[in-house]
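1. Just a sequence and a predicted model for now, questions to come.
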Amino acid sequence: MKKSLSSIFSIVILVFTATQDCSVKDWDYEQNPKLTYDLNHLDLDMTIDPVNETVKGVATYSISAKIPAQTEVILHAAALEIDAVTFDGNEKEFLVSGDSLIIDLADTLSMTNESELAITWQGRSIYGTHKDRFGTMWSSLNPKSQRHWLPVYDHPRVAFSVDADITIPANLDVVFNGNLVSDQVTSTETKTVSWKVDTAIPATGLNFAVGKFESSEAQSGINKVRVFGETGVVTGDEIQEILSEAIRSKRVLENELSFEYPWEALNVVILEDNFWDEKADAAGVIYLAKNRGALTTQLQRGLVAQWFGQYQRTENVTYQYEVFELIRKSAFNISGFESKEIGNSDSLFSLSKWNELSRCCEIEDPFLKNNIEQSLAGLIRKESGVVSGSFYKDHWYEQTGIPFHLIDFEADKEPETPDNQKLVYGLDLEYDEINSTIIAYFTSVSGSGEDLQSLNVTVFTFNDSTTSEVTFTGGRDSAKIDVPATVENVRFSSGSTDIAEIGFGRFPVMFLLAQLRSSNVEDRRLAASLLSYHTDNPDLQLALKDALNAETDVQTKANLLSTLGAFTAGATGTEIQFMQEVNSDHEEIQIAALKALANYKEDENVPGVIQQKMERTSSDEVFKVAKTSFLEVADLPRKISATRRLIQIDTTGARSLSLLKEIISTDTTTQSQQIAEELISFEFPYSTRIGALDLLLEHVEDGDYWGSKIVELSSDFDPRIRSKVLEGLKFLSETDAENIAEAVLLSEFDLRVLNGESD
C-alpha cells in the first residue's frame, strides 16, 4: 500500500535530530557566537582530486586571543577526517564531536603574539562540494558548507587573509578567491597553483573550482577581472561578452554606490548548472549557471551581492532572501540594469523572490521606493562585516516610519488573456457568380463577440482593385460584398480588427488559384494553405504540383507541400516526393514533408526515413515534428530502438527522453525502464536525469526496486536527485521505508533533502 511521504519523513526526521548535530537543522548561523580568538590569516596547502572527489591538505591559521586564559580552540569540521593538529609546531590533542573540532592547547593563547594552528585533514563530501558531468568540482555556496571541505570556523563573523597553494591534476585549472600568483607544474601528473588574498575575506566566502576552463581577463581600475567558462558549456565569444559586461557593470555599481568594489579581484565562473545552490556568490567570486539563462542578470545579481551579501553580511540566512533580493532589485533600478527572470525549474527560494520582484511587484509608494534605492550608497558606508538582522529595515523605518512588513508592493501584472478568451473569428467565403456577390461568413471561435468588428477587403480584377469595409459582430454573422463579374480574388486586411485575429477557412477555388499567381508573396502563402480545404477535388493535385515546381518562395512551397499531403492522405505510391523533401535545405519544407509522412502508416520505408531525420537534424523544431510523425508510423520495437539510438547521438539525452515519455506507458516489457535507468546516469544534465527519474516514479511501483534505487542514489552528487528519489519510499512497506530512510538520511546534510523537498 502506498503511504504518505510526509508521514515517513516525520518519523525519520525525529530519529535524525536525536542522533545528528542539531546545528544542521537550519541554515541560520549562530547569533553572536562565543569567539574569544581571532583567526587573522590562513596559509592553505590543499590538494584537490576531482576524479576521487577528495580534498586534503594542511590549513595553518595565524591565531591570537581576544581575552586572556584561552586554552581551547573550537573550529568546524563536518564529516572530515582530521589526521593531526599542531600548535606552534607541537602536536596537540583534539576531539571531533558532531561538526566541531575541539583542540586542547595546553598552554594559553597569547593576546599579543600570533601563534600558528595547523590542521591536517582529508575529506570527501557531497554536501560541501559538487561535481558535474564534465568532471568540474567546486565547493558549495550554500550556508554552512565550508566546514564540509575545510576545517574552519565557519561563520560570517570570521574573516582572514589567505595564501593558498592548490595542487590539482596538471591538465586542469583552479579558481579561488583573490589573485592568481603562479601556476607551476610539479610532476607529469600534477601542478600547484597559488592564489593570494590580502584583504580579509569572510570564512563563509571561501570558494574553489577545479576543471577544464577557457578564460579571459582584463584590468578594471585596481582590480583584475577574470572569467572562467567551463569547456563545452560556453564559447570564447560568450566569455568575452561576460568579461566586458562584468567590467562595465562593476563600474556602474561603483559610481551609483559611491563605493569602490570591496575585494581585490573579481572571478566569474560559468558552469552548466549550479546544483541547487541558493547562493551564487562568494567573496570576490560569482557563479553563473548556463542552464538558467539570463547570464547578464545572473552576473549583475552576483555583483550587487559583493557589496550586499559579502562585504555586508548577516547571520540570518532567511533574512538575506527577504531583504537582499529587494536590495538587488533596488540596485538594478538605480544602475539601469535590466531585471530579467532567471530559470528556476528547481524552485530555489532566492530566485523565486528575485523573479517575483522582476516580474512584478515594485514598491507601490514612489517615495518609499526612491528612499530605499537612494539609501544604498549610505548604507554600504555605514558598516562592514556582519550587520544585524534588522540593520536595513531599521534604517528604512527611521527614514519613512513604515515598518518593513507594511511595505506595499504592486499587484502582480495581469496575466495574458488565455487563448480561449482572445478574440478570434473564423472566416469562410462563398462566391455567387450569378449575382456577382461574395458572402463572407464570420464565426466567433473565442472571445465575447459583443463589439462591432471590421475588416478591409480589397477586390482584384485583371487590371484594377477596389477596397471597402466589411463589418460583423456576435457569435455568427455574414456580410455581402458586391464584386465585378471580372473578379479574380480578394484580400482581407486589418480594419478595427487585427487581421491576425482572423482564422481563414474555405475560400472559392478560383480565387485561390488566382492568388497562387499573385506577385504578393503573402497572398500566395495563404492560398497555398487554404487549398487544403478542397481535398474533395482531386483534380487540384496537378495544379498543386505545377505550382510547387514554379514557386520560388520557401514558405509558399512548404504550404503547398502541406496541402498536397492533405490531398494524398497516405495513398500508396504518393510518398516518394515527401520522402525526398525531408532532405530539403529548408526547414519549412522539411517540416511540411514530415507532417505529410505521418499519414503513411502502411509504408515500411517511411519510419526509417523519419528516424534518420530525427537523428541527423540540429533543429529542435524539425525534431519535434519528426518525432510526432514517427510515433504515428512506427511500431513499438522500432520506437524503443530509436530511443536507444538517440542516446548515442544526443549527448544531453533530451531527445531520447522526449521520445521515451511518449512510449513508456505502452511498453509492457522492461526496455523503456532500462532506458530511463540509463538516462538517470551522471553523464547527462540535470533536466534529463530528473525527467527520467520522474518517469520511473510514475511507471514503476516495485518496492524492492525503489529500495535499491534510493540507496544507490543517496550518494549522488546532485542534491535534487537525492531529494527526488526519496519519493520512491511510498512504494515500500512502512518498516522498510523507515529503515532505508533512516540509514540514508543519517549521512545527509542538505536540509531540503532532509525535509523531503523536491521539484
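-> That came through fine.
2. alpha carbons only for contacts and neighbour counts from here, please
-> Fine.
3. Report how many residues lie close to residue 230.
-> Number of residues near residue 230 (other Cα atoms under 10 Å) recorded here: 22.
4. here comes the other one, which I'd like you to weigh against the first:
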Amino acid sequence: MSGIYGLSYFLKRKPLFIVLILGGILSAPAQALFAQSFDYERYPKLDFDFTHMQLEMGLQPQNMRMNGAVTYQVKANISGADTVTLYAAHMEISAASVDGERVEFQLKNDSLLIPLLEPAERGQNHEIWVRYSTTPGFGLLKNNNGTVWTSQLPRAQRHWVPILDNPHVAMPTDLKISVPAEFTAWATGRKVGEEAVNEEVTQYNFVSKTDIPASELAFAIGNFQSQSTTFGIKRINMAVEQEPSGEVDLQQLLQQSYDWLGKVETEMQSEFPYERLNIVIMNDHGWETKSWGGGTIFIYQNRGSLQHQLLRGIIGQWIGSSQRAAQWSEADAITLYQTLVQQSMTGSTPTLDVQDLPRQSTPSVYDVFGPERWNAWQQQWLQWKEQSKAWMISDTHPGMLEQLSPVVQWSDYADLWYQKSGQPMFEIPRLTVAHDTSAADTTVADSVIYRVRYNRDLAGESITLGFEAVQGGYDELKTLRLHKVYAEGIETGEVTFTGLSDSVTVSVSPDIRTLRLEVPQELRLGIEEHKPVPFLIYELRNAESLNQRVRAARNLGKHTDNPDLQLAIVDALEGNVEPDVRAALLMSLADITRGAAGTEQLFLEALQSESRLVQKAGLKALQNYPESVEIQKRVRQMTASTNHIAIFKQGISVLSGIATQEELDAFLSEVARRDTVGYRSVAAIRQLASKGETGMLTEAERFLGGSYDYGVRQEALEVLTEYDENAQNWLQRGRELLTESRDPRIRFLVVRGLLQHQNSEIVSFLSEYLSDEYDARVYRAISEGMR
C-alpha cells in the first residue's frame, strides 16, 4: 500500500504518531555550520519538469509528527539527466523508488538525491515516489488553540514534504491529509473527499487540476466553522477558528469575497486563476508576512481590517501567486501592483495593523510582504499618483499577465512601463518603512518631533510660533500648512522653519478662534503643540475631528498655573462628550488639581464608566491621593476584579504608589498564584520584580508554554529577560524553547534573552543550534548577537 497508512493498517491501525519501522530508515546527516540562505534560488537548475504531485500525509497536531508518501510525475527537460533532486529539510527518508523500483538515495545538506535507473532522454516521463517522516521546526505554525497551518515564507514547504519548492516549479496536485477525527482540514485545491479511516482518524482529499506553484502549497488543520458559496463554476470556501478573539460575520465576509472576486476579474481582465478559493481566518498571524498561496488566503484577526486583508489576498491570487516573484528580495513590484488594484477598487490606501511582534525585531527579506512595507507603499503611492504614473501602470497590468512569464522581478515590469510611457523607472523607490510594533499608527521612534509654542502678542494682532526640536531635526527648510480659524471661516497659508530652533510670526485678527498646523502626509514629523487656553477651549468644543478634540482636552492639563481651568473642565465633563475626550479631560483635571482635598469624586465616578479609557484615566488620577484609605480600597477591588489587562496594569501601578510594600506584595502574590490566563500573573510578577522581589520569577516559567497565547508568552519572556540574570536558567530555557516552539517570535525572544545573559556555554549552544534555525529573523539575531 503506497499511502501513509499502509503500515498502520497492517499494525491494527495504530495511532498516527507511531514511527514507521520499515527497514532502511535513513536519517539526514548532521548539517555542518554554514550561512543559511533564506530566499529562493533565482534560476534553479531544472533537469526535470514536474507535471503532477500526489501526496498522502498524516499529521498529529499534538506533537507535530508527520508521516507521508509523495509521488511526482516528471518529464526530462534534457537528455542525459540521471538524478532527480528534491529538498527535504531535516527529514527521515525511509524509501524511494523510480518507476516502481526501489533505488538507493542520498541526503546531502537537506537535498534528497534520487538516481534514475538509467539516464533519461529528453521528454521521457518518470514516476518518483518517496516515503518520509519529519517533525518540522520550520514551515508549519501552531497556535495556542492547537491549530496548525503552513507558512508561506520562502523555502517553507521543504520542511513538511520532499519537494522542489521554487517559484519556477508549478504542477497539478492531489493532496490526501489525514488528521485526528476531532480536527478538520483545508488545503490547496478543491475538496473531493472526506473519509473516516477509523474512529480516530479522518482523511481529507483536495485536488487541483490547475498548476499550483510548489512554493505556495498550503493547508490548515484545526477546529473550524465554515461556509461556502459558488462563484460561476467555481467555489469559495471560508473557515474561521471556533474560538476567535472577536466576532466574525462569515456570511458577510463570504459575500464580500464573492463581490471582490468578480471585480478583480474585471480589473485584471482575466478569470480567477485557480479552481477554488479557500479563505482561512486565524486569530494570530504567527509573524507571517505573505498571507496568500495558490488558491488560498490566510486572514489574521490581529492584522487589522479583515475586509482589507481579504481584498489584498484576492488581488494576490493574480499578482502575487499566478504572477509571482522569483526572489522576495525583488518583489516590490508585486506590492506596487497590489496597491494599484486595491486603490482603484476602493479609492483608498488602507494600512495593516502592526502588532503582536517582538520589539526591536531584526529586518529580513521577509519584510517585503510585511505590514510595515505594505503601509509604506500606501504612503508612497500618493506620491506616484501625484506624479501621474498611475495611468501608465494601470494600462499595463491587464496585458502584463499574458506578456510576462509567471515568475517576474522589478526590471521585468519596468521594461513594460518603459515601452508604454518612455519613463525609465528601473530603480525601486526608496520607501520610508515604519517599524512600529505596538499599533497600526505609523508614528515611530525615529520620526522627527518638534515642540511648537504659540505666543500671542498683547494686542492680539500676531502670534509667534516657536519651533524647538525634541527629537531629531531638519537642516533644510520645511513647510507646513497654517489654518487661521475665524467665526466666519478659515484662512489657509504656509509657514516654514528649519534647524533645532526657529520662530515664525504670523499676523492674525484679534477675533481669531484658533490656529492649526497641518503636517504634509509625506513628512514624517510629529508636533507637540502648546496653545493658549482660549484656543484649546474652542477646539474642545468645535474641532471637526475626534483626535483634535482629544488633543485639546489633554493639552489643557499643561496649563497647571491657571486655576480657572478646573471649573471649565468640570463643566465640560458634565456635557455629553466622547469617552476619548472624557478620559483626556480627566487626566488634565488630575494634572491641575494634583490631589487637592475634595477633588477625588469625579475620578471615583470614572471607575464606574463603561469605557476602559475613562476607567484608566480615573485610576491614574487616584494615585494623587495616597492618604485615603477608601481610595486604596476601591483601587484594590477594581484591580482584583477586572478582566482587562490594561486596567489591571494601571491598577497595580496606582497601588504601588499608595499602598505599603507589604500590602502590595501580598496582593500581587495572591494574583500571580490564582491567575490561569497569564496576563495578570505576569503583570504582577513584573511589578514585584521591579521592587526587588524576584522570588516569584519562577512562576513566570509556567506561562512560556504553547497553550498560552503569544502576548502572555512575550510578556513572561520579557520579564525574565529583564530580571532573571542566571545564565544557567537561560541555557535550560533555550534548550527547551528553541527546540519546541513553532512560533518564530518566541524563538526570537528566547535568543534575545540568551544573548543578553550569554557566557561561553550559551555561545557554544547557540553556535551549535544556528544551522538548525531556518527563520531568517531568528538566524540573524543569533549570528549578529554572539560576541
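-> Thanks, I have the structure now. Given the structure is predicted, the values throughout are model-derived calculations rather than measurements.
5. Got a TM-score for the pair?
-> Remark: TM-score between the superposed chains equals 0.75 [TM-score structural alignment, normalised by the length of structure 1]; 674 aligned residues with a Cα RMSD of 4.9 Å.
6. residue with max distance from the center of structure 2?
-> residue 459 (54.1 Å; Cα atoms, centre = their mean).
7. could you pull out the strands for the stretch 501-650 of structure 2?
-> 501-507, 514-518, 525-530 (DSSP state E, counting those that start in this stretch).
8. among those strands, which is nearest residue 151 of structure 2?
-> Closest of those to residue 151 of structure 2 is strand 525-530, at 36.3 Å (criterion: Cα to Cα).
9. Tell me how far that closest one lies from the chain's centre.
-> How far strand 525-530 of structure 2 lies from its chain's middle: 29 Å, per Cα atoms, centre = their mean, to the nearest Å.
10. before we move on, the earlier item: switch the strands of the stretch 501-650 of structure 2 over to TSV; also include mean neighbour count and distance to residue 742 of structure 2.
-> Listed next are the strands of the stretch 501-650 of structure 2 as TSV, based on neighbours: other Cα atoms under 10 Å; distance: least, Cα to Cα, whole Å:
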stretch	mean neighbour count	distance to residue 742 of structure 2
strand 501-507	15	50
strand 514-518	17	45
strand 525-530	18	38
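11. wait, which of those strands is closest to residue 760 of structure 2?
-> Short answer: strand 525-530, nearest of the strands of the stretch 501-650 of structure 2 by Cα to Cα, at 44.4 Å.
12. got the angle for the closest one vs strand 514-518?
-> 170 degrees (axes from the mean of the first three to the mean of the last three Cα atoms, to 10 degrees).
13. neighbouring contacts of strand 525-530 of structure 2?
-> For strand 525-530 of structure 2, contacts defined as Cα atoms under 8 Å, 6 or more residues apart in numbering pick out 443, 447, 448, 449, 450, 451, 452, 453, 454, 519, 555, 558.
14. so how many other residues sit close to the second one?
-> This means residue 447 of structure 2. Quick note: residue 447 of structure 2 (other Cα under 10 Å) scores 15 neighbours.
15. The third one too?
-> One way to gauge burial is a neighbour count; for residue 448 of structure 2, by other Cα under 10 Å, it gives 18.
16. what kind of secondary structure is residue 29 of structure 1 in?
-> Recorded secondary structure, residue 29 of structure 1: coil (DSSP: H, G, I helix; E, B strand; the rest coil).
17. what residue of structure 2 matches up with it?
-> Matched to structure 2 by TM-score structural alignment, residue 29 of structure 1 sits across from residue 41.
18. Would you mind telling me which of the strands of the stretch 501-650 of structure 2 is nearest residue 335 of structure 2?
-> strand 525-530 (25.4 Å).
19. what about the counterpart of residue 765 of structure 2 in structure 1, neighbour count?
-> Applying TM-score structural alignment, one finds that residue 765 of structure 2 aligns to residue 740 in structure 1. Residue 740 of structure 1 has 18 neighbours, counted by other Cα under 10 Å.
20. With residue 409 of structure 2 instead?
-> When counting by other Cα under 10 Å, one arrives at 19 neighbours for residue 409 of structure 2.
21. Check residue 459 of structure 1 too.
-> Neighbours of residue 459 of structure 1 using other Cα under 10 Å come to 19.
22. helix or strand for the closest residue to it other than its chain neighbours, which one?
-> Excluding the flanking residues, the one nearest residue 459 of structure 1 by Cα to Cα, 6 or more residues apart in numbering is residue 490, at 4.6 Å. Per DSSP states H and E: residue 490 of structure 1 is located in strand 489-494.
23. just residue 402 of structure 2 next, same as before
-> Counting by DSSP H and E, residue 402 of structure 2 is part of helix 390-403.
24. Mind listing what's buried along that helix?
-> By 16 or more other Cα atoms under 10 Å, the buried positions in helix 390-403 of structure 2 come out as 392, 393, 394, 396, 397, 398, 400, 401.
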